[in-house]
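S.K.: After the sequence you'll find the predicted model.
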Amino acid sequence: MGTASRTTSFALRKTQRRVLKQVLSAPVTTNWQIVLVDSFSKALLNALFSPSELRSLAVTLLTPVEAATQAVPDAPALYVLTPTPENIAHLAQHLTPPARFHHARLAFVSAAPRALLVALAAQLPVPSPVTSCLDLYSHFISLDHNLFTLHMPRSYLRLALSSPAQPLSHILDRIVSGIFSVLVTLAVVPIIRAQPGAAAEAVAVRLDAKLRSSLSLFQSASLPNRALSFRRPLLLLLDRHIDFLAMFHHTWTYQALVHDCLSMHLHTVKLPPSKDANTSEVNYVLDKDRDSFWRQNASAPFPTVAESIEQALSEYRAHVDHINQKATPDTPSQNSLRTDHLANAISSLPELSKRKQNIDIHTNIATALLHNINRRALDTFFELESRIFAERTSVSSLAAQQYKLPMLELLKGVRETAAGEKRGQGTSNDRLRLFLIYYTVFGSHLSESDVQEFRSVLDDEGVDTSLIHYIQRKQGFRHDLVNNTSTLAGGSINAARLRGLMTNVVNRGYRSFANVAQNAKKLITDHNDSFPVANTLQMFMSEQARARNEALASQVLDGYLLFDPKLMPSADDIMQQNGNATYSDQEKRLSASNSHRMVFSDAIVFVVGGGNYVEYDNCMESLSSTSNSTSSKNILYGTTELMTAEGFLDQLTTIADRDDT
């Protein structure tokens, strides 16, 4: 996938950081403070600030609220918490006599319910040790200027298998709280379009009601960001089951590979210890605000990252050589300049050291990825999946049969290396992901005997095939979205040649990255497809996309629910509401108005049930072709959680097993 420029007019991460900085750096009686957090707020602060930044904001100690058992009577405390009954109980325990801290400031990541605040106030002494109480509206984690997550683990599973302990209404309310926080942070009231019939619709109904009752909040002059208030964005709410392909796909972009292969969590990557050396696990933090290489290459095709690493290393060496030459005079007459050059060299050492450290980090990460690529033959999976995606516009029984033999060969999981040894191709989940992609695209053109043949091969390889029936039932072979694609730039790989290069790099280490760099452009073809989420988004943001696919445009624009929280309900709507009509009943009729054909320049697309970096990159790339110098398109991608393919398969398997019982 290409490296199209990313628009940042939403500036969500920058704004959220500013809000939290104001709270963390509020005037205190001392130059230090203890910050008490729960699991969500700890993840939030760690994702937004480095340890050194927190120290500069007078955060001496960041500790879980439930673990703060020791009193520090001279210390000021800041509680950054989710407003839950459990956390209110902790606050009451900490703040009632004898108080554990000198005084306390309370900052809730979402609006605290009045009942909880009243219950807390009733237990506090007079005078109260609480000096302030704020609602931060930060019930989300912004990972980039155009990417955020609600940090809801196993959200797809929880939505599918709600229980009395975790009722569906609580899960939906949590999602609404997160999206509402994003909108307050951006100071925008969007026009909402929602996929009908499932969780996205339920979220839209609740969010519409919350926005209608909170419009005065968006008119407050104290809101931190009003840059987009004059131009209302689209909020597109989609359900995860709109598309599983993006969740299964073996990708080739740097950021998505790091997430999928190395299980990047928020910004942290953990590299396992090397078997060839006596090393321990290493943690790296990849933050685009602090890492220019990551910022420039995260969305690049992985082979071109090799070129960037080699270039960065060459520039570093050239800089070092230049400094050495300046610091070493050629003649005695130049000795007078030596002191100045040495001083300059010494002053540049910290910056050079930082550059070298950054190069080493990405060299180590890239090498770990190359080991994964070679060990699991990921290039082979990517190449075959790309060919299958290319057939989506012309799905047929003939095409299904053409891919049957290469599918069976790859699913059997054995290949012969250049050394003549037999080696497995991919993990069990790699093979399951490939088959589920093939099955989703061609399933309606496969006979029962074909499916059974594939099942037998997978069973023999120890692959759990219980998901096949679930995928068939849930997806329903959605050819309207799955097989209507747009062609984008970048991505597909010449697998045979790339496999040789990757093996060479793994065997020789990062010094042969240059070999990959020299051939990368030859291996990357100009073909890639957008996935259903990006396809759907294009229908709301591009007249050209609508013209290319009128059937899909009509289905999406006329079929998706429309909610406008700023539009006052009519008398008929109020009467119908009193007669137990829901907001969705009312707003379905609004979709017949001209509003449903509006073309948006700014959009927030939110996937209920989880997403990943493949889909995020795809959404950003799909709109780059519709932006120009006079009409830019700005997109913000959000989801309940960012999942790896392994994590998503685990949730699907749990659901499928429950369905079978």
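M.R.: Received it, and whenever you're ready, just let me know what you need.
S.K.: From here on, just use CA atoms for contacts and neighbour counts.
M.R.: Noted.
S.K.: name the helices or strands packed onto the lengthiest strand in the chain?
M.R.: Of all segments of type strand in the chain, defined using DSSP state E, the longest is strand 72-81. Under the contact criterion of 3 or more Cα pairs under 8 Å, 6 or more residues apart in numbering; DSSP states H and E, strand 72-81 touches strand 33-37, helix 39-48, strand 101-108.
S.K.: residues making contact with that strand?
M.R.: Residues from elsewhere that reach strand 72-81 (Cα atoms under 8 Å, 6 or more residues apart in numbering): 24, 28-30, 32-38, 40-41, 65, 87, 99-109.
S.K.: Give me the PyMOL select line for the residues you listed, limited to the buried ones.
M.R.: Only the buried entries of these go into this PyMOL selection, using 16 or more other Cα atoms under 10 Å:
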select buried, resi 24+32+33+34+35+36+37+38+40+41+65+87+99+100+101+103+104+105+106+107+108+109
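S.K.: hmm, who's touching stretch 150-166?
M.R.: Outside stretch 150-166, the residues within contact range by Cα under 8 Å, 6+ apart are 40, 139-141, 168, 171, 175, 178, 199, 240, 608-610, 638-642, 651-652, 654-655.
S.K.: Which PyMOL command selects the buried ones in those residues?
M.R.: Typed into PyMOL, the line below selects the buried ones among the contacts of stretch 150-166, using 16+ other Cα under 10 Å:
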select buried, resi 40+139+140+141+168+171+175+178+199+240+608+609+610+638+639+640+641+642+651+652+655
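S.K.: just to revisit the earlier point, for Pro273, which of the helices and strands packed on strand 72-81 is the nearest?
M.R.: Among the helices and strands packed on strand 72-81, helix 39-48 comes nearest to Pro273, with 23.9 Å by Cα to Cα.
S.K.: Buried by neighbour count: which residues of that closest one qualify?
M.R.: Neighbour counts over helix 39-48 (16+ other Cα under 10 Å) mark Phe40, Ser41, Lys42, Leu44, Leu45, Asn46, Ala47, Leu48 as buried.
S.K.: Now do the strands in the stretch 101-250 of the chain.
M.R.: In the stretch 101-250 of the chain, the strands defined using DSSP state E, counting those that start in this stretch lie at 101-108, 130-135, 141-144, 147-149, 191-194, 234-239.
S.K.: right, and those - which one's nearest Gln518?
M.R.: That would be strand 141-144 among the strands of the stretch 101-250 of the chain, by Cα to Cα, at 30.9 Å.
S.K.: list the helices and strands that closest one packs on?
M.R.: In terms of contacts (3+ Cα pairs under 8 Å, 6+ apart), strand 141-144 is packed against helix 12-24, helix 39-48, strand 147-149.
S.K.: putting a second one here so we can go through both:
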Amino acid sequence: MNVVTALKFYITKMTEESGPGMKVLLMDKQTTSIVSLAYSQSEILLKEVYLFERIDATVRSDGLKHLKCIVFIRPTKENVALLCNELRYPKYGVYYIYFSNIIAKADIKLLAESDEQEVVREVHEFYADYLAVSPHLFALGISACSQGLTWNPTHLHRTVQGITSVLLSLKKYPYIRYQHSSEMAKRLAEKIREVLGKESNSFNFRQESNPILLILDRRDDPITPLLNQWTYQAMVHELLTINNNRVDLSNVKGISKELKEVVLSGEHDEFYANNLYLNFGEIGQTIKELMEEFQRKAKKHQKVESIADMKNFVETYPMFKKMSGTVSKHVTVVGELSSLVGQYDLLKVSELEQELSCQSEHSAQLQKIKRLLNNPRIRDIDATRLVMLYALHYVKHTNNDITGLLDMLKKRGVPEKYTKLIHNVLEYSGVHTRQSNLFDREAVAKITKKLFKGLSGVDNIYTQHTPLLVETLEDLIKEKLSTQVFPYLGNMIMSRRPHDIIVFMIGGTTYEESLAVHNLNKQNPGTKIILGGTTIHNFESFAEEVQHATTGTAPRYRTRNN
């Protein structure tokens, strides 16, 4: 199970089925993102695709009848209408049409009626309707999926389509389990089962294992997306934001034109693929080694004294140039991360976040929060997230001082959009809504494990926290996951250990959870886990998720330059 491989297979097939010759790729906004995650522009050019167009663009190239057109769009009503119009007045010679998901027969009929000039050669369903971020991680690009703590109908429909596409592309017909405490999880599970029944011919696979689709709700673990992160990929997303593998560095002082936007993709950047899970200390050392290796090679290239040297230089120059770009990019990114960590005292903030999420020492933690709220170097968003963590942890504590901390935030001049989040997060995910006690998970069965961890020594005080997802998946792998808490849909119970698990988080997942799944896959070689979510959160997007879910309106948050 590998979502990147699944999508690349479809995109490769699309570009090759039309045969040799110059091609244009006609996409919509979503499929443009899907393709750009899987393939670099240079890789697509090798497939003889020389022009990229958007079907919804107001201005398009004039008729280019010598080009073959590969259409790759989502099967929405808007896209079908735009494509019908395209076929009535074709700009290109012939059309090969690929829908990213199941298309209604009525829509196929509309297209056939519009193809008066008979330019369409083929129409296919290629199930590439999700963002493949890494081999075990996918997202749907939905930034705030609920309204008033229930599904936004548009986002529910999109989520059903996205998960259906994942199942079809991986050729899995799963048992469905869902979080019993979540109405949203139950509703999504039922909608997916409807599709599995209605489209049973499409799901007619031979299966060697019995896969499980496990549907969870972000509201059961609001802690994970509130924490600052210290592994490379997660840290970049938290402090700089990764958007479809791209990072905007245009705000960095003195940045060169080439580095204003950089691409961080494990598929196209070997250094990133090998180091995205390293912690901040390790990545600094690895960058130093990369620099030293580059400097050694640069010195070698300075000695071009003979014909043989020149030939060697010409042969190795593309690799040298690529390495130069890799060094520049990662030195810039890590340098900016380092600057932000020092500028905003993030080590102090993170240490206290970890204490709030892993330990219960009310009075000591309250005093530490108050000290940090008085520290002018602490960003407003970090002050806010500390109070959010405190409120989630101690809302039932008899001596809690949520009101006092809120007053401190207001005196500090923290904008109202942040201070409101304290009450919003309690409404979104207070004690009454969670089926797990996040702050007292060392029940009798867990005590030994906790003590053992303490005796072994925590590797890093900044990474003590373990997402709730880990416990849930470990129990599932060991066949100990409660069928009361996570029931099967339709009273179907699997009788043996699962080998393929697709877990989906309504309300968004995180890179910390992606790392956890990566580690679980390594620790359990007989089991393959894929993680998906409506989006991939940092604090900014999670704040929007909470705000939207509890009030129905989503302001835009900024994590930098508060």
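M.R.: That came through fine. It should be emphasised that the depicted structure is a prediction, and the values quoted were computed from it without experimental measurement.
S.K.: sorry, back to before: quick one: which of the helices and strands packed on strand 141-144 of structure 1 is nearest Leu236 of structure 1?
M.R.: Of all these, strand 147-149 comes closest under Cα to Cα, at 14.4 Å.
S.K.: what's the matching range in structure 2 for that closest one?
M.R.: Using TM-score structural alignment, strand 147-149 of structure 1 corresponds to residues 137-139 of structure 2.
S.K.: Dead centre of structure 2: give me the residue that sits there.
M.R.: What sits nearest the mean C-alpha location of structure 2, by Cα atoms, centre = their mean, is Ile536, with 3.5 Å.
S.K.: To which residue of structure 1 is it aligned?
M.R.: So, by TM-score structural alignment, Ile536 of structure 2 is matched to Leu642.
S.K.: okay but its match is in contact with Val608, surely?
M.R.: No - in terms of Cα atoms under 8 Å, Leu642 of structure 1 does not count as a neighbour of Val608; the distance is 11.0 Å.
S.K.: Let's have the helices and strands packed on strand 141-144 of structure 1 in TSV, adding distance to Arg387 of structure 1.
M.R.: Formatted as TSV, these follow (distance: least, Cα to Cα, whole Å):
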stretch	distance to Arg387 of structure 1
helix 12-24	36
helix 39-48	37
strand 147-149	29
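S.K.: which helix of structure 1 spans the most residues?
M.R.: Determined from DSSP state H, the single longest helix within structure 1 is helix 335-376.
S.K.: just to revisit the earlier point, state the span of structure 2 onto which the helix or strand just after the longest strand of structure 1 is aligned.
M.R.: Toward the C-terminus, strand 72-81 of structure 1 is succeeded by helix 85-95 as the next helix or strand (DSSP states H and E). Matched against structure 2 by TM-score structural alignment, helix 85-95 of structure 1 falls on residues 77-87.
S.K.: Can you work out which residues contact both of Leu642 and Val608 of structure 1?
M.R.: Shared contacts of Leu642 of structure 1 and Val608 (Cα under 8 Å, 6+ apart): none.
S.K.: Show me which of the buried residues of helix 39-48 of structure 1 is closest to His259 of structure 1.
M.R.: Lowest distance from His259 of structure 1 to those (Cα to Cα) belongs to Ala47, with 15.4 Å.
S.K.: Now do stretch 376-386 of structure 1: everything it contacts.
M.R.: 249-252, 372-373, 424-427, 430, 434, 437-438, 492-495, 498-499, 528.
S.K.: count of neighbours near whatever residue of structure 1 lines up with Lys321 of structure 2?
M.R.: Aligning on TM-score structural alignment places Lys321 of structure 2 opposite Ser353 in structure 1. The number of residues packed near Ser353 of structure 1 is 12, by other Cα atoms under 10 Å.
S.K.: mind checking how far Ser353 of structure 1 is from Val285 of structure 1?
M.R.: Computed as Cα to Cα, to the nearest Å, the Ser353 of structure 1 to Val285 of structure 1 distance reads 17 Å.
S.K.: Then Asp602 of structure 1?
M.R.: In terms of Cα to Cα, Asp602 of structure 1 sits 30 Å off from Val285 of structure 1.
S.K.: Between the two, which is the more surrounded one?
M.R.: Applying other Cα under 10 Å to Asp602 of structure 1 and Val285 shows that Asp602 carries more neighbours, namely 22 against 17.
S.K.: okay, the helices and strands packed on strand 72-81 of structure 1 in TSV with distance to Gly647 of structure 1 next?
M.R.: Formatted as TSV, these follow (distance: least, Cα to Cα, whole Å):
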stretch	distance to Gly647 of structure 1
strand 33-37	26
helix 39-48	19
strand 101-108	30
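S.K.: For Lys299 of structure 2, see how far away the residue of structure 2 most remote from its centre is.
M.R.: Distance from the C-alpha centroid of structure 2 peaks at Ser306, with 50.4 Å (Cα atoms, centre = their mean). Separation of Ser306 of structure 2 from Lys299 of structure 2 (Cα to Cα): 16 Å.
S.K.: swap in Arg219 of structure 2?
M.R.: According to Cα to Cα, Arg219 of structure 2 stands 55 Å off from Lys299 of structure 2.
S.K.: With neighbour numbers in mind, choose between those two.
M.R.: Neighbour comparison, Arg219 of structure 2 and Lys299: the larger count goes to Arg219, with 22 against 9 (by other Cα under 10 Å).
S.K.: Return the residue of structure 1 aligned against that one.
M.R.: Using TM-score structural alignment, the equivalent of Arg219 of structure 2 in structure 1 is His241.
S.K.: Same check on Arg158 of structure 2?
M.R.: That one, Arg158 of structure 2, aligns with Arg174 by TM-score structural alignment.
S.K.: Check the gap between that match and Ser110 of structure 1 for me.
M.R.: Going from Arg174 of structure 1 to Ser110 of structure 1 by Cα to Cα gives 10 Å.
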